Each structure stands twice: as C-alpha cells, then as structure tokens.
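Chemist: Build me a model:
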Amino acid sequence: MKTRRVRLGKYLTVKEKYLKPIFSGEKITTIRRGIVVPSSKVVYLRSNGKVVAELEIERVKYVRVEDLTTLDAIKDGFKSKKELLKNLRKCYPNLSDNEWVSIIEFRVVRKIYDEYTHQDTRSPVEIARLGLAYGLPSNEEERRILALIVTIGDLKEVAVRVGGIDKYPLIYKIIGRIERELYKMGILTK
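Modeler: Purely as a prediction, here's the structure:
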C-alpha cells in the first residue's frame, strides 16, 4: 500500500468533543493517517466550521501504527494505547498496523473566543506567565511549577519533571487558583 502524504494548510480541524481536552492541556497532540507535513508552524484550530484557537506546532513525529506508545496515547488525551487504537480505527476504519501516522504535537497560543462559555480565555502558559508577573505563587514550589509551565509549555512534561504524572492534578489546581486570582484582580475579565 502506498503511503498517504498530505500537506497541512493553515487550519487543523478537530471534532467538538476534543476542544475541552485541548484547552485544558489534556490533549496536546493529534494523530493523523499518513505523512502530514505542516506548511506553517502556526495554524488555526477549527471545529464545526469555526476558528476557535491559534496553535503552534511544536513537532511532528512519524511512526507506524504498531509503534504507537502509551505516552503517545496519553498526550493525545487517551488513558491507554488500546483506547487510542480503538479511536483511530473508528476514524480510519481500514487502518492497518504497518501504516504510517503523523503525531502532530501542538500548544495553544491563544483561544480566539470560547463560544461555549462566552469568555475571553487564556492558555495555561499565559496564566502561568501572568501569575509570575504579578507575584501570585504562594510558595517556592508553585513559583517553580509556573516557571516550568512557561518554559516547557507541556503540562504533562511539567508534571513528570516535578515528580511524576500523578502531579498533573496539582498543576491544574495551581493554574486554577492563579486564574481565579487574576480574575479577582481584574487582570483577566469575563
């Protein structure tokens, strides 16, 4: 079978059900069939015909389906490789184990407008940056975590660096508290 090659234009389209995991940082990749070559480092995230965010493509990795890992599944918002494969086969019914797929890793640069909450929203990186700028970390550990979020951008990688993937909920708790403080201070508005 000939390998499918596709050029990714300025839009990356996803189903609506993936927006919440993308905006929360739970899903930082998308896996597409074939060899997908981005034409730009910055693309627009589109869902239901609407542009909802601006993304920066951080890297693209090409692997065969059989070589996908549990970490690939977690970065794509799934709990296991088995769950990821089930989902991929639902999207691509004839997908075989020896076919190439592209793992497109991205970060949300900015949310354009959240039509579901009708709020101007910020990414965790922006919240961390603002939290540091306004001196909101309550202790040295929070300051270190926020600095890592700004530097790395990948919340799961930050969790691993500060003690393991089980630290992920702690990171979200910190980001949530900082975001609430920024709203209270009037720096972020609803």
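
Chemist: From now on I want contacts and neighbour counts done on CA atoms only, so please keep to that.
Modeler: OK.

Chemist: Mind naming the longest helix for this structure?
Modeler: helix 168-184 (DSSP state H).

Chemist: pretty sure Ala53 contacts Arg107?
Modeler: No. Using CA atoms under 8 Å, Ala53 is not in contact with Arg107, being 10.1 Å away.

Chemist: Now the element after the biggest strand by length in the chain, going C-ward?
Modeler: As assigned by DSSP state E, the longest strand anywhere in the chain is strand 50-64. Following strand 50-64 in sequence order, the next helix or strand is helix 70-75 (DSSP states H and E).

Chemist: one more to line up against the first:
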Amino acid sequence: MARVQIRKFMLVDSAYVPKILSGKKTTTIRFGDYEAKPGRDVYVVSRPSDTAVAKVLIRGVTKKRVGELTNEDARKDGFRDVKELLNALTRIYGPLDAEDKVSVIEFELVKRVEPVPLKLLKGLNYREPGEVAKLYVESGVSAGKDVDIIVSHIHEQGLKAALRKYGPARVKKALLEAYHKLFAEGII
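Modeler: Here you go, the predicted model:
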C-alpha cells in the first residue's frame, strides 16, 4: 500500500466539519499509511464542496491496526465509542479486518477560515484570499482598476461579500491577478 502525504490540506466529509470547528473532533482516522509532518499547518477541506473551512496544526500521526482502536480513539475522532467509529470507517472504506492498518492523525484547530474553494486556494499558492487582499492593498501595487476595486472590497468586507457583489469568476480572476502582481513585485 502506498504512503499518502498530507502536505497542504486534508479532505473531510462535510458531516464532520462542525465537530472539527467546535474542537470535539481532534483526530482523523484514515485507512492505510498516511504521513503528516507534526508542527505543520494544513487546511481542512470540506467534501463534496471542496471548500477550505479551517486551518489545523498537525500534532502527530500514530499507526495502528483496526483491532487496536480504542474508545478513546473514537472520542477524539468525534464518536461515542469504538463501535460507532468502526461503523463509520466501514461506511467510508468498506469492510475492515482487525489486522488492517490505519493512521490516526491528531490535530488542533488553529482557526476557522472564510470558506474558500480549494481550487482558488491552490491558485493562490495556499494563501488565504484575505491575506492576498491585505498585502495587495497595503503594498500599493496595481494590476488594473477592476482588480483594485474587487481586491479592495475583499480586504474591507471579506470574500463572501465580494463574491455576492462581483460573482465568482470576476473575484477569482482579480485575486489571481493580484497574487501574480505581488509575486512579480517580490512582495509575496
């Protein structure tokens, strides 16, 4: 089985997002061999919308066999007990054997983020739109009037407000142009 690296983001089912945001879910248990570097911040991306909703700090990764999972593992993962956890894992991965290997990825919520599509986050090299907007406005660079107006709106009122006012296509284009201008100027 190939090792899976978690570098910039981890996908989670939208049903688990409220538990992560409330701090009731501090692990994710994945079938197979997962690696994540302790001390690294990664985005939590809600499926199926593929929207980043939070940033978490990876605390560690423990390898176990399914038969070694405990009630404590289940509670940290947001379940009442190991039976409920195993039912959820079976729904996701199919039937599991007691000898199957899982990776328990422990994390800590760093912050909620204004929901941002993963595709846009990748285009901004994993910089949050608000961060790009702030740098762009404060640096005084310009990539054109439309970009200036939209990015200023994001900086002042947030991504959601800009999406409502200008639409997803214009906002995405403006943010990417702002990012590339900041990059070309050596600011980002």
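
Chemist: hang on, the earlier thing: please name every helix or strand in contact with the longest helix of structure 1.
Modeler: The contact analysis (3 or more CA pairs under 8 Å, 6 or more residues apart in numbering; DSSP states H and E) places helix 168-184 of structure 1 against helix 124-133, helix 155-161.

Chemist: Highest mean neighbour count out of the ones you listed?
Modeler: For these, the largest average neighbour count (mean count of other CA atoms under 10 Å) is found in helix 124-133, namely a mean of 21.

Chemist: contact partners of that helix?
Modeler: The set of residues external to helix 124-133 of structure 1 that reach it, using CA atoms under 8 Å, 6 or more residues apart in numbering, is 24-25, 137, 143, 146-147, 149-150, 153, 175, 178-179, 182.

Chemist: Nearest residue to the aligned partner of Lys63 of structure 2 in structure 1 in space, ignoring adjacent ones along the chain?
Modeler: Aligned by TM-score structural alignment, Lys63 of structure 2 pairs with Tyr62 of structure 1. Nearest residue to Tyr62 of structure 1, sequence neighbours excluded (CA to CA, 6 or more residues apart in numbering): Ser102, at 4.7 Å.

Chemist: can you pull the buried residues of the longest strand along structure 2?
Modeler: In terms of residue count, the longest strand belonging to structure 2 (DSSP E) is strand 101-117. Neighbour-count burial for strand 101-117 of structure 2, with 16 or more other CA atoms under 10 Å as criterion, is recorded at 101-109, 112, 114-117.

Chemist: between the helix ranked longest in structure 2 and strand 101-117, how many degrees?
Modeler: Longest helix in structure 2 by number of residues, with DSSP H as the criterion: helix 168-184. Here helix 168-184 of structure 2 runs at an angle of 100 degrees relative to strand 101-117 (axes from the mean of the first three to the mean of the last three CA atoms, to 10 degrees).

Chemist: what range in structure 1 matches helix 168-184 of structure 2?
Modeler: Using TM-score structural alignment, helix 168-184 of structure 2 corresponds to no residues of structure 1.
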